[in-house]
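J.: can't give you the sequence, but here's the structure:
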């Protein structure tokens, strides 16, 4: 069902020894301060294209770096294996997947989160200017027999990877393999044809890809299905991968008059000791409370949906709150501090089970913004997909 292709990636091939100073996070998690720091690491840092000062400047950087061979296009169509090794809460994880061109077919790529039009518009304007996918969408797929996972790991053992560790607070070690063996690629693509995908991260990028495809076909007419704009840069990872980590995203809002009423109406409140892991906890005015949905409101509701804290909170408390007025963070301490600053509420959530997110997404359920936070983010700048190849 899912169709992937190898592609001639645009990479820092001649700058590979300095990659730790050249890649950057995806645009939507880069703060103004972080952007300055990334540029200070190297004037050739990919943030100049991923989150540019202007779209024209992004185009200027891309064209100039290609001309100077700072960025170089792969000679042979390839698939790129990628592993991130990281520490979290004292435990070590390795998440392994691969980059490929993914056919833009909404029948087999399921989304699970709402998108915001202004963010789509922003990326669409950049894409029209640079005509490349600067960063990937991140998709997950089921691999119960682990046949795809085993194939990926076997491929990685046959070739030495490019390895580097970033010198920031996360200290992530990256491993990157270029795979251009046609037989190995064929084996991987044929296995992926049997699965459907769910977008873990990159809903706005995926929508942008679809809009760009529509624009090209409207302007120049529909070409054959192998045209590069029919595909999008994707990082794919199995649900069963032991390094696939899903973190909660907490919510902070001001103390609007109706919020307290909604909480008391729909939930039973009890003190929180800070040790247990309730589905939803709330901080307000110096007190932590566990919010337990009352049985009368849980009755006749989809049990799978009720298992996801962001859906429960959205339906019974935040249903009339503008998402733009919600502060999101994965850090509990930051959430509590923000609530104290604005004298509001911090809603502390448990992350959903990955299998539940996948199951609901396949059924077409669209969940609230920031329902999931797959950690760590897949960086931009490792490989770029050319929409005009």
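T.: On my side now, so go ahead. Predicted model, so just to flag it, every value in this text is computed and none were measured. Numbering: from 1, shown residues only.
J.: C-alpha only now, for contacts and for neighbours.
T.: Will do.
J.: burial measure for residue 139, as a count.
T.: Each residue near residue 139 was counted by other C-alpha atoms under 10 Å, and the total is 24.
J.: Same question for residue 94.
T.: Other residues lying near residue 94 total 17 when counted by other C-alpha under 10 Å.
J.: Might one say that it is in contact with residue 153?
T.: No. Taking contacts as C-alpha atoms under 8 Å, residue 94 lies outside contact range of residue 153: 11.8 Å.
J.: what about the residue nearest to residue 335 when sequence neighbours are not counted, helix or strand, and which?
T.: Nearest non-adjacent residue to residue 335, counting by C-alpha to C-alpha, 6 or more residues apart in numbering: residue 346, 5.8 Å away. Using DSSP states H and E, the element containing residue 346 is strand 345-349.
J.: Which elements pack onto that strand?
T.: Packing contacts for strand 345-349, counted by 3 or more C-alpha pairs under 8 Å, 6 or more residues apart in numbering; DSSP states H and E, involve strand 250-253, strand 280-284, helix 332-342.
J.: Please state the offset of the helix or strand just after the first one from the chain centre?
T.: In the C-terminal direction, the helix or strand that comes right after strand 250-253 (DSSP H and E) is helix 257-266. The chain centroid and the centroid of helix 257-266 are separated by 32 Å, computed with C-alpha atoms, centre = their mean, to the nearest Å.
J.: again with stretch 61-76
T.: 26 Å.
J.: quick one: terminal-to-terminal distance for that stretch?
T.: Using C-alpha to C-alpha, to the nearest Å, one end of stretch 61-76 lies 24 Å from the other.
J.: One more: stretch 179-198?
T.: Stretch 179-198 has an end-to-end distance of 24 Å (C-alpha to C-alpha).
J.: Need the contact partners of that stretch.
T.: Residues from elsewhere that reach stretch 179-198, judged by C-alpha atoms under 8 Å, 6 or more residues apart in numbering: 1-6, 76-81, 108-112, 139-142, 148, 151-152, 155, 358, 361-362.
J.: Name the residues of that stretch that are buried.
T.: Applying a neighbour-count criterion of 16 or more other C-alpha atoms under 10 Å, one finds 179-180, 185, 188-189, 191-192, 195-198 buried in stretch 179-198.
J.: Inside helices: which ones of the residues you listed?
T.: Using DSSP state H, the subset of the buried residues of stretch 179-198 located in helices is 185, 188-189, 191-192.
J.: Below is an additional structure, to be compared with the one above:
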């Protein structure tokens, strides 16, 4: 089962910056653009993005010299007092306060080191595929800096809130705060050995499910293996661990938001032909609504599985899946948990079987992804296509598929908000 440890993080020096690190932190590297990087650096040339994103576009490996320059910059910050190292090993309580759908939420997590184990072993489970480019980029950065800068976001089950109670900061002032993209970030260092030990004991029986940061976890495994191949690596060496931000699945602030599908590229076929083919797998009911309703038309409690907007005819439908059992035939190698996913039905049956194979002669439609109703509206108007407004997957979906050893369809989960990078840096030597 998972093993977590406290560690002595490097972090921005409060004697130089005070507790407010709003100008120092950034979103994870993989959601930033070149323009985002310049905007952050215009606020402070010592923003963490200067070392965490040495090459743009993100997810692409750059030339060796950009990673060497990032390492040199990090070393300068360590030497000139920009960064300080914690006096004692700590677990770092991390709260994010944000609004969604007119409600305020607080998502409670903590930063720690997690012992690296291959996916599916040692109680650590992935839920999505990873690709080569981002891992190569992250590996080059880790090798150059001997640091892990961005945390992996992990989930664990704690229905009674035992870990959160142990780490409740009460009225204590945060050691660090930051306002980032309308999200308030607060962090407290916990150095009490008794509390740390109690948290370790609680976590020792809880599987960890990777929510966000599969590339970072895979890169940390590669880094560890390369260090082992270069010589003996003690079992307690920092390279055998990865920086994680861990959150209880049951935390009221832990939301998974939906990602909608916009389909287009139907060749000479009109959308009515496409809609007709989709009726083979959907029971469609006309509904009142426009793209302005995308964010509200399909709540999680709705008896419907999908909302469908046809831009050409300005029609809204609510839909139920009419052939749920078809995935038993189309994907018998997948687990029951996977075959029960809404997105498995959408991709495997509606898109791959009905549209690509039956209607389009093997040429798949173009699929774009939208994480908000406004984005879906813009895309469907631009593409002159059909919007499939989806429900979010649930924590139970993620846990069931992960434990079965399956991986979810692409862009199944959208965890909001993203963890801030720059609150704690994990040294690997």
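T.: Cool, got the structure. What you see is a predicted model, and the numbers here were worked out from it, not measured in a lab.
J.: Could you tell me the TM-score of the two chains?
T.: Once superposed, chain against chain, the TM-score is 0.90 (TM-score structural alignment, normalised by the length of structure 1); 383 aligned residues with a C-alpha RMSD of 2.6 Å.
J.: ok, back up a step: can you tell me which of the buried residues of stretch 179-198 of structure 1 lies nearest to residue 374 of structure 1?
T.: Comparing the buried residues of stretch 179-198 of structure 1 against residue 374 of structure 1 with C-alpha to C-alpha picks out residue 198 as the nearest, at 12.6 Å.
J.: on that earlier part again, which position in structure 2 aligns with the residue nearest to residue 335 of structure 1?
T.: Using TM-score structural alignment, the equivalent of residue 346 of structure 1 in structure 2 is residue 387.
J.: what sits up against the longest strand seen in structure 2?
T.: In structure 2, taking DSSP state E as the definition, the longest strand is strand 103-115. By C-alpha under 8 Å, 6+ apart, the residues outside strand 103-115 of structure 2 that reach it are 2-7, 90-99, 151, 164, 240-248, 251-254.
J.: Buried deepest among the helices and strands packed on strand 345-349 of structure 1, which one?
T.: Here the criterion is mean neighbour count by mean count of other C-alpha atoms under 10 Å, and of these the winner is strand 250-253, at a mean of 25.
J.: hmm, who's touching that strand?
T.: Contact with strand 250-253 of structure 1 is made by 325-332, 335, 338-339, 344-349, as judged by C-alpha under 8 Å, 6+ apart.
J.: closest to residue 265 of structure 1 out of the helices and strands packed on strand 345-349 of structure 1?
T.: The nearest among these, by C-alpha to C-alpha, is strand 280-284 at 14.8 Å.
J.: And the next helix or strand past the closest one?
T.: By DSSP H and E, the next helix or strand past strand 280-284 of structure 1 is strand 287-293.
J.: chain center to that next one, what's the gap?
T.: Mean C-alpha position of strand 287-293 of structure 1 versus that of the full chain (C-alpha atoms, centre = their mean) differs by 30 Å.
J.: tell me which residues of that strand are tucked away?
T.: Buried residues in strand 287-293 of structure 1, counted by 16+ other C-alpha under 10 Å: 288-293.
J.: Adding distance to residue 376 of structure 1, write the residues you listed out as TSV.
T.: Formatted as TSV, those follow (distance: C-alpha to C-alpha, whole Å):
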residue	distance to residue 376 of structure 1
288	28
289	29
290	28
291	29
292	30
293	31
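J.: will you turn the ones in helices among the buried residues of stretch 179-198 of structure 1 into TSV that also has distance to residue 210 of structure 1?
T.: Compiled in TSV, those are given as follows (distance: C-alpha to C-alpha, whole Å):
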residue	distance to residue 210 of structure 1
185	25
188	24
189	22
191	24
192	21
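J.: Strands of the stretch 151-300 of structure 2, residue ranges please.
T.: In the stretch 151-300 of structure 2, the strands defined using DSSP state E, counting those that start in this stretch lie at 152-156, 176-180, 183-190, 208-212, 241-248, 255-257, 260-264, 282-287.
J.: After superposing, tell me the mean distance of the fourth one to structure 1.
T.: Just to be clear, that refers to strand 208-212 of structure 2. Superposed on structure 1, strand 208-212 of structure 2 shows a mean distance of 0.7 Å to its aligned residues (mean C-alpha distance after the TM-score superposition for structure 1).
J.: which residues of structure 1 does that strand align to?
T.: Going by TM-score structural alignment, strand 208-212 of structure 2 sits over residues 197-201 in structure 1.
J.: cool, the third one as well?
T.: In the comparison with structure 1, strand 183-190 of structure 2 aligns to the range 172-179 (TM-score structural alignment).
J.: and that stretch, how far from the chain's centre?
T.: Distance of stretch 172-179 of structure 1 from the chain centroid (C-alpha atoms, centre = their mean) equals 18 Å.
J.: neighbours around the residue nearest to residue 262 of structure 1 when sequence neighbours are not counted, how many?
T.: The shortest distance from residue 262 of structure 1 to any non-neighbouring residue, by C-alpha to C-alpha, 6+ apart, is to residue 317 (5.7 Å). By other C-alpha under 10 Å, the residues close to residue 317 of structure 1 number 20.
J.: returning to that earlier point: could I get the buried residue list for the longest strand of structure 2?
T.: Neighbour-count burial for strand 103-115 of structure 2 flags 105-115 (criterion: 16+ other C-alpha under 10 Å).
J.: could these go into a markdown table alongside distance to residue 179 of structure 2?
T.: Shown next, in a markdown table, are the buried residues of strand 103-115 of structure 2 (distance: C-alpha to C-alpha, whole Å):
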| residue | distance to residue 179 of structure 2 |
| --- | --- |
| 105 | 15 |
| 106 | 14 |
| 107 | 15 |
| 108 | 16 |
| 109 | 17 |
| 110 | 18 |
| 111 | 18 |
| 112 | 22 |
| 113 | 25 |
| 114 | 27 |
| 115 | 30 |
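J.: and which of the residues you listed is nearest residue 214 of structure 2?
T.: Nearest to residue 214 of structure 2 among the buried residues of strand 103-115 of structure 2, counting by C-alpha to C-alpha, is residue 114 at 13.8 Å.
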